[in-house]
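Novice: pasting the sequence and the predicted model now:
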Amino acid sequence: MVFRKSEWPAMAAAGVTVVAWASAFVSIRSAGAAYSPGALALGRLLAGTLVLGAIALARRVGWPPRAAWPGIATSGVLWFGAYMVVLNWGEREVDAGTAAMVVNIGPILIALLSARLLGEGLPRPLLAGMGVSFAGAVVVGASVSGGGHASVLGVLLCLLAAISYAGGVVAQKPALRHAGALQVTFYGCLVGTVACLPFAGVLVSEAARAPLPATLNMVYLGVVPTALAFTTWAFALARTTAGRMGATTYAVPVLVVAMSWALLGEVPGLLTLLGGALCLAGVAVSRRPAARARRAAGQEPVRIR
């Protein structure tokens, strides 16, 4: 597998993101038992906004340029707001396997939208890698669905989550040309928080009777998978294409399976492991620069053996 030296910072940031986002599924399972979808999204966003705001204040991060605001506002409403609410709701209506298969349409939509709206193109390694990873996601989803249930409403909600996620990523990419990763993440999170304020009353009433572990998991969701992971995502997205970053998230289901195995004692079956291997193989292929791009860059690649 080949990576250019200049890609390593983005790859490291993307790695932090996928690990943190994978851990979110374990925490959502706990917090979601005590908090409704909207309240959980608002509580998570409030925690994330407070942490990001403190960091932005300490680093004296100013107001984003006007040119960055369309992307910040759009990604804030679609990704930080709508995505979190509908995904929380959708996972109450469908089993984990079905949710994984439907939400993993997101990276494909990101590639198509970024090619159409951002002019990024669809290089062969990206298309091939996404095809392999999506097949792996379907295998993982089918292997863990078992006798679970799947309602039409739940499938539609997960599809809406995938669309919101894809739209948010594509909107965020242009904003990063005018503002830094911390600026885009903080103000996007703030916009999402404002969009979720109608759930404030529900959050207060549910927090009063929620068990402490559920509340701590909600805070964790805001600090790590939101404040940290969305910032490292923006850092990486500013240094690569939206399509390739979207394909990287196919590693998330693999890590979820591994974490569930380690933390919850849920031993994956052979079919799940096979699907996970396909997901990782597809991510590796999608991150591989096209031969034409490597020749144009004129840089010596670093070979991983």
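Specialist: Structure received. What you are looking at is a predicted structure, and each value in this text was computed from that prediction instead of being measured. Numbers count the residues shown, from 1 in each chain.

Novice: only C-alpha atoms for contact and neighbour calcs from this point on.
Specialist: OK.

Novice: which parts of the stretch 101-250 of the chain are helices?
Specialist: 106-117, 124-145, 152-175, 181-195, 200-209, 212-221, 229-237, 242-248 (DSSP state H, counting those that start in this stretch).

Novice: and those: which comes nearest C279?
Specialist: When the helices of the stretch 101-250 of the chain are compared by CA to CA, helix 124-145 sits nearest C279, at 4.0 Å.

Novice: contacts only, for V61.
Specialist: By CA atoms under 8 Å, 6 or more residues apart in numbering, the contact set of V61 is 182-183.

Novice: want to compare, so here's the second one:
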Amino acid sequence: MNDSPSRPGHRAPWQAAGAVTVTVVLWASAFVSIRSAGAAYSPGALALGRLLTGALALGVLWAVRREGLPPRAAWRGIAVSGVLWFGVYMVVLNWGEQQVDAGTAALVVNIGPILIALLGSRLLGDAMPPRLLAGMAVSFAGAVAVGLSMSGGGGSSVLGVVLCLLAAGAYAGGVVAQKPALATASALQVTTFGCLIGAVACLPFAGRLVQDAADAPVTATLNMVYLGVFPTALAFTTWAYALARTTASRMGATTYAVPALVVLMSWLFLGEVPGLVTLGGGVLCLAGVAVSRSRPRLSPPRGAAVVRPEPEPEPASD
């Protein structure tokens, strides 16, 4: 997979679309695995174990590909995204989901793409076309429907809501910081060292990780390893690959497909049959993503001559 975003070729859009699909599917699957691993591991320990596993997998691939260190210009974005997205986001999201029900967490965290659009417009100069704004509005309405329908009614706390808000802010800040770094460094470099920096930031939880791992069932530990290899190492790399080829705002809007896929995966793998409101919300999420990713049809400029094909001559009669 070529990491150069500027290299021409008709396959690049399809490769980016494939990378986005891999990211969204694996991030959706993470919610299923977190339910198992989170029951045995504390928030900080789970984040550290996931990041250490991801950093190991990424480090092996980075060494095999011999990509070297990122350019100096990329390190600021890598460091900020590593601390915010890989470190703070994972810890506070794990903690927040223990304080509020899944529906409330999904509602609050899905503010993230909106924050990405606002920060991207302000700091990166991202365009805010009407289709993007309309698609995000439709998707957010769908996320609200999914969240309310999955809400357990109780068990929420002010602390949990604040933690989920912090997670949404860390997610948005990490994405916006990562985008400039991808202008000079490859997706693998940005993801590898971002994950490593996140793991270093979570090292204070090392003692708790050792304690939890000694008592955790094998299934919980395997789920933690899965989270590190696939939703972290692989999905964050494919995300960076696609982010290098589009705007942060458009990529953020794409993640609204995650709630719809979580509903589907919970139905298939956990036997949680969704209600009509949940299904409707999932459809809205996907419809909004489709709108936000679409492009308007190009029309000829006003006053330009429209070339019409000449009618074919009628065949001569016998």
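Specialist: Okay, I see it. Owing to the predicted nature of the structure, the values given are computational and were not obtained by experimental measurement.

Novice: what about stretch 146-160 of the first structure, how long is it end to end?
Specialist: End-to-end distance for stretch 146-160 of the first structure: 24 Å, by CA to CA, to the nearest Å.

Novice: and that stretch, which residues are buried?
Specialist: 150, 154-155, 157-160 (16 or more other CA atoms under 10 Å).

Novice: could I get the helices of the stretch 101-250 of the first structure as TSV with distance to V285 of the first structure?
Specialist: Shown next, in TSV, are the helices of the stretch 101-250 of the first structure (distance: least, CA to CA, whole Å):
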stretch	distance to V285 of the first structure
helix 106-117	14
helix 124-145	5
helix 152-175	21
helix 181-195	26
helix 200-209	43
helix 212-221	30
helix 229-237	18
helix 242-248	10
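
Novice: deepest of the ones you listed, which one?
Specialist: Sort the helices of the stretch 101-250 of the first structure by mean neighbour count, taking mean count of other CA atoms under 10 Å, and helix 242-248 sits at the top with a mean of 27.

Novice: against the second structure, where does that helix fall?
Specialist: Counting by TM-score structural alignment, helix 242-248 of the first structure pairs with residues 248-254 of the second structure.

Novice: mean shift between that stretch and the first structure?
Specialist: Compared with the first structure after fitting, stretch 248-254 of the second structure has a mean deviation of 0.4 Å; criterion: mean CA distance after the TM-score superposition for the first structure.

Novice: give me the contacts around that stretch.
Specialist: 20, 24, 112-114, 116-118, 120-121, 126, 128, 132, 135-136, 139, 175-176, 179, 242-243, 289, 292-293.

Novice: just stretch 33-47 of the second structure next, same as before
Specialist: Under CA under 8 Å, 6+ apart, the answer for stretch 33-47 of the second structure is 87, 90-92, 94-95, 202, 205-206, 208-209, 212-213, 215-217, 219-221, 223-224, 226-227.

Novice: read off where that stretch ends up in the first structure.
Specialist: So stretch 33-47 of the second structure sits over residues 27-41 in the first structure, by TM-score structural alignment.

Novice: what do you get for stretch 263-278 of the second structure?
Specialist: Counting by TM-score structural alignment, stretch 263-278 of the second structure corresponds to 257-272 in the first structure.

Novice: do the same with stretch 68-76 of the second structure
Specialist: Using TM-score structural alignment, stretch 68-76 of the second structure pairs with 62-70 in the first structure.

Novice: now which residue in the first structure aligns to T23 of the second structure?
Specialist: By TM-score structural alignment, T23 of the second structure lines up with T17.

Novice: report the buried residues of whichever strand or helix holds that match.
Specialist: T17 of the first structure belongs to helix 8-31 when assigned by DSSP states H and E. Using 16+ other CA under 10 Å as the test for burial, helix 8-31 of the first structure gives 10-11, 13-28, 30-31.

Novice: show me how far stretch 217-230 of the second structure is from its chain's centre.
Specialist: Mean-position distance between stretch 217-230 of the second structure and its chain equals 19 Å (CA atoms, centre = their mean, to the nearest Å).

Novice: and what of stretch 42-61 of the second structure?
Specialist: How far stretch 42-61 of the second structure lies from its chain's middle: 17 Å, per CA atoms, centre = their mean.

Novice: what of stretch 229-246 of the second structure?
Specialist: 8 Å.

Novice: re the thing from before, for the match of stretch 263-278 of the second structure, buried residues please.
Specialist: 257-260, 271-272.

Novice: ok, so of those residues, who is nearest L46 of the first structure?
Specialist: Closest approach between those and L46 of the first structure, by CA to CA: M259, at 25.8 Å.

Novice: hmm, the closest one is touching W21, no?
Specialist: No. Contact criterion CA atoms under 8 Å: M259 of the first structure and W21 do not qualify, at 11.5 Å.

Novice: got the buried residues of stretch 146-160 of the first structure as a markdown table, with distance to A39 of the first structure columns?
Specialist: Below are these laid out as a markdown table (distance: CA to CA, whole Å):
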| residue | distance to A39 of the first structure |
| --- | --- |
| A150 | 23 |
| G154 | 18 |
| V155 | 21 |
| L157 | 17 |
| C158 | 18 |
| L159 | 21 |
| L160 | 19 |
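
Novice: wait, what's in contact with the residue positioned nearest the centre of the second structure?
Specialist: Centroid check for the second structure by CA atoms, centre = their mean gives T255 as the closest residue, at 5.2 Å. By CA under 8 Å, 6+ apart, the contact set of T255 of the second structure is 24, 113.

Novice: got a list of what whatever residue of the second structure lines up with V86 of the first structure touches?
Specialist: Aligning on TM-score structural alignment places V86 of the first structure opposite V92 in the second structure. Applying CA under 8 Å, 6+ apart, we find V92 of the second structure in contact with 43, 163-164, 166-167.

Novice: any idea how far G77 of the second structure is from V92 of the second structure?
Specialist: Following CA to CA, the distance that separates V92 of the second structure from G77 of the second structure is 21 Å.

Novice: thought C189 of the first structure was touching G43?
Specialist: No. In this structure, C189 of the first structure is not within contact of G43 by CA under 8 Å, at 11.8 Å.

Novice: brilliant, that's me finished.
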